[in-house]
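Visitor: sequence below, structure please.
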Amino acid sequence: MTAAPERLPEAIVRTAIEWQMRLRASPGNVEVFSQFNAWRLRDTRHDLAWQRMQQVSGHFHNGHLPDATCTAAVLRQADVDLSRRRTLKLLGLGLTAGGATLLIGTAPPAWRSDFTTGVGEQRQLRLNGDLELQLNTDSAVDLHGREIRLRSGEMLVDGADWRVRCQQGVCQGHQARAVLRERVGYSELHVERGEVLVTAAAGSQRVQAGSGLALYPSRLAPLGGGALDPFAWSRGLLIVNDIPLADFLAEAARYRRGWLRCDPAVADLRLSGVFHLDQPGALLDNIAHLLPVRIDQRTRWWVRISSQA
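Guide: Predicted coordinates for the structure are as follows:
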């Protein structure tokens, strides 16, 4: 009897579809192909997903797909059992009079940027010999000469002289090492060494080592020492001090796919510690050792934390 083909997790299939779209949107881009090849070699299931997508690639012409019903059938050939609605959501289809079209033009920043990282991935870059960048999870940057544009996510920059444009302004560093992060509605800067000049619609300000600044559209607000070490991720760590459990989980969720939440009854429990980002299983186990909570993990993609009582 012939063994049934391996059924792949939806998250892997989703990523294979994203790569299919991204490679078509950036033909001949060596950097994009290098990122794709690294993803493909990282896990045998990644390669298998890609092979199956290529087996049905005849249905993907010039970024166009047949209607949703046919598309679902195409994906089932790749051992993906999805509903019609789920298929549309995964592929990011726009229904037009002419059928379904892949929305390359409105794709997330990571699909259109010079350098990117996936969820849970970090990446180090050296530019022009004297400038070092490190991208955190799910981040994207563009390069325009000596100027760096943070499109999404978070980055660490370290060098003699640099200029980073973020959503809410421009940060210019001199002999500086700093972290910039895009949050909902504002940009965040933390300086570890040197000095950074911030220029934004709300004004200008110099930020010294050991200080932080939030860049809002209408104001600049100093950031004190918070519960989260803003530089620890660059060393593969998540270091927190007296942080509410709900906030900790929101931060940890940035480094993994799936659903990670807690019950309201334990959301305000305070947590301190050092956690390794490359050990997600141990990270969850440590929470259970530090707090009176129970970890309910139905799958690797769905985790809920509740009270032991």
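Visitor: make it CA atoms for all contacts and neighbour counts henceforth
Guide: Fine.
Visitor: please tell me I have it right and Arg194 contacts His174.
Guide: Not quite, residue 194 is Gly, not Arg. Yes: the pair Gly194 / His174 is scored as a contact, 6.3 Å apart, by C-alpha atoms under 8 Å.
Visitor: in the helix or strand containing Glu182, what counts as buried?
Guide: Using DSSP states H and E, Glu182 falls within strand 169-183. For strand 169-183, the neighbour count (16 or more other C-alpha atoms under 10 Å) marks 169-174, 176-182 as buried.
Visitor: for the residues you listed, which one is nearest Thr101?
Guide: Using C-alpha to C-alpha, Glu182 comes nearest to Thr101 of these, at 29.8 Å.
Visitor: how near is the closest one to Leu156?
Guide: According to C-alpha to C-alpha, to the nearest Å, Glu182 stands 12 Å off from Leu156.
Visitor: swap in His174?
Guide: From His174 to Leu156 the distance is 14 Å (C-alpha to C-alpha).
Visitor: chain center to stretch 218-234, what's the gap?
Guide: Centroid separation between stretch 218-234 and its chain, computed with C-alpha atoms, centre = their mean, to the nearest Å, is 19 Å.
Visitor: and Ala250, which helix or strand is it part of?
Guide: Here Ala250 is assigned to helix 245-252, by DSSP H and E.
Visitor: here is a second sequence; please produce its structure as well for comparison:
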Amino acid sequence: MNQASLLDHLQPSPAVVRQAIEWMMRLNNNAASPRVHRRCEQWRAAHPDHECAWQRVLSLNADLHSRFQALPASGAAFDALETSAQRLGRRQALKLLSGLLVAGSGAYLAKDLAPWQQWTADFSTRIGQRSGFALTDGTRLRLNTDSAVDQNFSARQRLITLNKGEILINCGSDAGSIPPRPLLVGCKHGMVEGLAGCFVMRQEEKHTRLSVTEGRVLIHSPVSIPLTVHAGQSYSINGQHADLLPEPDMDPGAWADGLIVTRNMRLGDFIAEVARYRRGYVGCEQDVAQLRLSGVFRLEDTDKLLALLPQSLPVRLNYRTRWWVTLQRNA
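Guide: Below is the predicted model:
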């Protein structure tokens, strides 16, 4: 049986189909990157199901593209059509390539396939997911919920770029390089250098928070000398300067162990933190937002976590739906 006939008889699993779609998205967004091409080729060669899913995704994508190219549209209208074609392709791919003919597959994909930024990143997590990765230099990464990171190692430096979310980094010794290459971590607000130990970076809209739990980290600035941050210190980096933060009311690295550890934290801030780990809406009324709580809370089940709050605070949970929860003052 030739390769074409063999591929016709294969039925790749939904997980393999998702991987094929993700590789196509990566290549579309990194067309000039030899590294991405090599990794995709290695993935295709690793198993016949991989190549089967890849070929069918290519075929489906080409068919959809040709159909939408034939439509009399231009400018913004054509862009909208092409976006629709991409979405349709992802939905149909799970149906046609995996035999997953079940109701609601579009919603299934919307929930399980990572957003565009996660698709093109070297390492990523979905909402509620936390994952660890070991790099070739001995560095270990932990990604928190809804995060995306790129890695770019060269002969002169090790560069990790935080595109979204939060990471915990245990610095590797880079024992294979003499001298060891600097370990740089970039984000949209600046650049830091891990000298030794362990640190957490959390990128938000207006600033990135750096918290050092072990060792030392340098904050590099284009307008001043590097700033050394020691274990136990936290800084806010906003692109112009770095400001020392007071002792936090939440352990910055506890999420790596699946925990939220609070010390006299505002309920409003606590709920905003919990919301990062679940889909839908969770919030609290203003008249209870200033209440304070301390404790250790497990992240593995946020519904169970929320159910603990009325046991220690004068609040009740109001579930409009499974995905819409509000904390209100207990009458």
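Visitor: quick check, central residue of the second structure?
Guide: Ser147 (2.1 Å; C-alpha atoms, centre = their mean).
Visitor: now check the first structure for the residue matching it.
Guide: Aligned counterpart of Ser147 of the second structure in the first structure: Ser139 (TM-score structural alignment).
Visitor: who touches the strand holding Glu182 of the first structure?
Guide: 152-167, 187-201, 215, 230-231 (C-alpha atoms under 8 Å, 6 or more residues apart in numbering).
Visitor: restricted to strands, list the residues you listed.
Guide: Counting by DSSP state E, these place 152, 154-166, 187-200, 215 in strands.
Visitor: related to what we said a few turns ago, what is the nearest of the buried residues of strand 169-183 of the first structure to Leu91 of the first structure?
Guide: When the buried residues of strand 169-183 of the first structure are compared for distance to Leu91 of the first structure (C-alpha to C-alpha), Glu182 wins out at 25.6 Å.
Visitor: distance of Gln86 of the second structure from Cys284 of the second structure?
Guide: In this view, Gln86 of the second structure and Cys284 of the second structure are 38 Å apart by C-alpha to C-alpha.
Visitor: of the two, which one has the most company?
Guide: Cys284 (22 against 16; other C-alpha atoms under 10 Å).
Visitor: what residue of the first structure takes the place of that one?
Guide: Using TM-score structural alignment, the partner of Cys284 of the second structure in the first structure is Cys262.
Visitor: check contacts around the nearest residue to its match once chain neighbours are set aside.
Guide: Nearest in space to Cys262 of the first structure, with sequence neighbours left out and distances taken as C-alpha to C-alpha, 6 or more residues apart in numbering, is Ile305 at 4.4 Å. Residues near Ile305 of the first structure by C-alpha under 8 Å, 6+ apart: Arg261, Cys262, Asp263, Val266, Val293, Arg294, Ile295, Asp296.
Visitor: can you tell me what Ile127 of the second structure aligns to in the first structure?
Guide: Looks like Ile127 of the second structure aligns to Val119 there (TM-score structural alignment).
Visitor: that match belongs to a helix?
Guide: No: with DSSP: H, G, I helix; E, B strand; the rest coil as the criterion, Val119 of the first structure is assigned coil and is not in a helix.
Visitor: Arg257 is in contact with that one, correct?
Guide: Yes: with contact defined as C-alpha under 8 Å, Val119 of the first structure reaches Arg257; the gap is 6.8 Å.
Visitor: that older thread, and the match of Ile127 of the second structure, how far is that from Glu154 of the first structure?
Guide: Using C-alpha to C-alpha, Val119 of the first structure is found at 12 Å from Glu154 of the first structure.
Visitor: more neighbours: the two, which one.
Guide: Neighbour count, other C-alpha under 10 Å: between Val119 of the first structure and Glu154, Glu154 has more, with 22 against 14.
Visitor: doesn't Leu133 make contact with the more buried one?
Guide: No: using C-alpha under 8 Å as the test, Glu154 of the first structure is too far from Leu133 to be in contact (10.5 Å).
Visitor: doesn't Leu245 make contact with Gly273 of the first structure?
Guide: No: here Gly273 of the first structure does not reach Leu245: they are 11.8 Å apart, not a contact under C-alpha under 8 Å.
Visitor: more neighbours, these two?
Guide: Taking neighbours as other C-alpha under 10 Å, Gly273 of the first structure and Leu245 compare with Leu245 leading, 23 against 13.
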